[in-house]
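J.: sequence first, then the predicted structure:
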Amino acid sequence: MTSRSTPVLATVAELAGVSAPTVSKVINGRDDVAEATRMRVQAALDQVGYRSPSQRRIRSTGPAMVDLVIGVHDGAYSMEVLRGILDYAVTVDVDVVVSSHTPNKLSRVDHEEWAQRMKESGRTGIIFVTSQVSSDQVRAFSQRGIAVVVIDPLNPPPPGGYASVGATNWAGGKAATEHLLSLGHERVAFLGGPVAAECSIARLHGYLAALMSRGIASRADYVFDGGFNRETGVAATRAVLDLAEPPTAIFAASDTIALGVLEVARERGLRVPDDLSLVGFDSTPLAEQTLPRLTSVAQPLQEMGRAALRGVLRLARGEQLDSAHTELATELVVRDSTARLISTRS
């Protein structure tokens, strides 16, 4: 530190209850300082508004940096969201750092330390994709001036300090189910994602609303939850097809779940859509690559990624968003996996 910084050093040392050399070590990034002490010194530095020369260089001369955390691993979904984020990042000179955290791993991370590392490295904000985000995590980032945006959260995000981006999941679920009902299917099963995932809950409620509007009673044995993965599709499809009265159509809450449905249909000798109609959700490139091509509810995944990055940058600039939650429209894309019911299988 220069002589002009010496008064700052002394003030911070007094506030943190440490020696001036300890403050200097923290400022210069030395690793021979206990974590609790380093955080206490950093809090005092924040209090006096001090930024190290390296922090000033990062923020004044380099591009903004945003972390992207992907929780649930649905490769096709995540890739489309990532593509939208990266396309927009190029136009606004933002670097995106991608990390992968399973729900269990994310719950074990020391969010205070994580947020502090992000602050020290000059991060502008963080985007969570299909992750569980706690109030403690949001608070840790927000207190350090790091903007938080969540795409399709797996739990109701805590109030304040963040923004969220999603699609019209309820309307998409209703449209998918109404399409199957319009083809004469009344025995329609729903295979969902994680039981607490907001997006999956909304799709389920859309499914139930469509049944109710036609006067069709919902059946508990036709509703399953699990994960947005092929394994859920396999397990749930085997279960519903083993029922005394199996469904003639399935609404899968993601295209990846639908892959599992197609797998079981093949192993059981069922033809899709002649014997079993199927609708997915997301309309990722997978929907065009399956055989038959998958009827699916299209989410604007790339635009959701762009909206999330725009939101992070606006929050980081201290701007007020029009709404804490952005919801983009879904659209049913009819392909080859649905057909009119010819006869009811017994």
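T.: Great, that's in hand.
J.: every contact and neighbour count from this point should use C-alpha atoms.
T.: OK.
J.: could you pull out the strands in the stretch 201-346 of the chain for me?
T.: Remark: strands assigned in the stretch 201-346 of the chain by DSSP state E, counting those that start in this stretch are 223-224, 249-252, 277-282, 295-298, 325-328, 331-333.
J.: which SS state does residue 99 fall under?
T.: Assigned by DSSP: H, G, I helix; E, B strand; the rest coil, the conformation of residue 99 is strand.
J.: take this one as well and set it beside the first:
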Amino acid sequence: MTASSDSAAGPSGGAMTVAQIAELAGVSVPTVSRVINGQSDVSPTTRALVEDIIRTHGFRRLKKPGTKAALVELVFHELAGAYAMEVIKGVERVAGENGLAVVLSEMHGHTPGRGWIEGVLARRPVGVIAVFSGLTPAQSDQIHSRDIPFVLVDPTGDPGHEFPSVVASNWSGGFSATRHLLELGHRRIATITGPTRMLSSRARLDGYRAALDDAGTPIAPDLICEGTFQAEDGLTHGRVLLARPDRPTAIFTHNDLQAFGVYRAAAEAGLRIPDDLSVVGFDDLPVTGWVTPPLTTIRQPLTEMAAAAANLVLTLDRGEPLPHQRLELATELVVRGSTAPVPGGAR
């Protein structure tokens, strides 16, 4: 890398060359280049110093043909299950249409580890799509400073205006699921949520509450159980809910995996779905039509959300403005065999 190939906005507003960054940091030009490109052979102290200068003075890589790899980075908090596969299909469809490959990463949590960002900088992808995840402030600065487009799918928190995002209409989904159960005559409707720190879970819970309020049905706090979007949530909370003398006649879970856990809890309790208990999930994973009984659920358009995110990345890479910073795709109630009128007319 030469001093003319990269620049930054200096304190006076002029262009700061890589050589000037090196001079400020008291290191060599190759050292600055290694930091910029995410190479590992730089001491943590030097890396932090150079990154601080870049963050302060707003480094921007000059766009040149061939400086980016033909890759889209797709990052999951957990790379497992049908949810991830639906997202991968959407990104790969758009990537394939544009001659790009897809690199998959797993965070093992909702925030990337320290080494992840260096890998991204070294690979120089066309852009990064993070699913149900976020970045630390330092990682956000690094992504911004290298002009790497970054788009969130189903973000864990409110991304504000920092990064574009693609979401589902979670509030509407929670409202539709609960209203469907209310229309079947259910009044004791429990819900098993995801973590309340997650934006999607809070929105689904708000929709649930709004539907109950709209129907004039009191909201029972003891029928709201917080989970982690795992099947174990449905099993554990389902056992507790169904052991109550005043057990709920219906349960709305915040994803399909939790609903499958409720299926097992109901079987253990000797209850039949939907004769004794109605269940509604969320996501509409492909397997929901094959379980017994087929699951009534809220369709979250995961493949379409992922494809939209990939198109946003490509738009940003071309230097074009986005029409919207936040894109929301509609959810849809899919009625199958796991819901029925309230048993025995009880309410």
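T.: Thanks, I have it. In this text, all values refer to a predicted model and were calculated from it rather than measured experimentally.
J.: can you redo the strands of the stretch 201-346 of structure 1 as TSV with mean neighbour count and distance to residue 267 of structure 1?
T.: Output for these, formatted as TSV (neighbours: other Cα atoms under 10 Å; distance: least, Cα to Cα, whole Å):
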stretch	mean neighbour count	distance to residue 267 of structure 1
strand 223-224	20	20
strand 249-252	29	16
strand 277-282	28	16
strand 295-298	26	21
strand 325-328	16	37
strand 331-333	19	26
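J.: show me what contacts residue 209 of structure 1?
T.: Residue 209 of structure 1 is in contact with residue 174, counting by Cα atoms under 8 Å, 6 or more residues apart in numbering.
J.: please tell me I have it right and residue 174 of structure 1 contacts residue 212.
T.: No: taking contacts as Cα atoms under 8 Å, residue 174 of structure 1 lies outside contact range of residue 212: 10.5 Å.
J.: of the two, who's got more company?
T.: Higher neighbour count among residue 174 of structure 1 and residue 212: residue 174, with 20 against 12, using other Cα atoms under 10 Å.
J.: counterpart of that one in structure 2?
T.: By TM-score structural alignment, residue 174 of structure 1 lines up with residue 175 in structure 2.
J.: you'd agree that match is in a strand?
T.: No: using three-state DSSP, the assignment for residue 175 of structure 2 is helix, not a strand.
J.: burial count for the closest residue to it other than its chain neighbours?
T.: For residue 175 of structure 2, ignoring the flanking residues on the chain, the nearest one in space by Cα to Cα, 6 or more residues apart in numbering is residue 207 at 4.1 Å. Counted with other Cα under 10 Å, residues neighbouring residue 207 of structure 2 total 22.
J.: show me what contacts residue 207 of structure 2?
T.: Residues in contact with residue 207 of structure 2 (Cα under 8 Å, 6+ apart) are 170-176, 178.
J.: reformat the strands of the stretch 201-346 of structure 1 as JSON lines; add distance to residue 32 of structure 1.
T.: As requested, the strands of the stretch 201-346 of structure 1 are exported to JSON lines (distance: least, Cα to Cα, whole Å):
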{"stretch": "strand 223-224", "distance to residue 32 of structure 1": "52"}
{"stretch": "strand 249-252", "distance to residue 32 of structure 1": "53"}
{"stretch": "strand 277-282", "distance to residue 32 of structure 1": "49"}
{"stretch": "strand 295-298", "distance to residue 32 of structure 1": "52"}
{"stretch": "strand 325-328", "distance to residue 32 of structure 1": "43"}
{"stretch": "strand 331-333", "distance to residue 32 of structure 1": "56"}
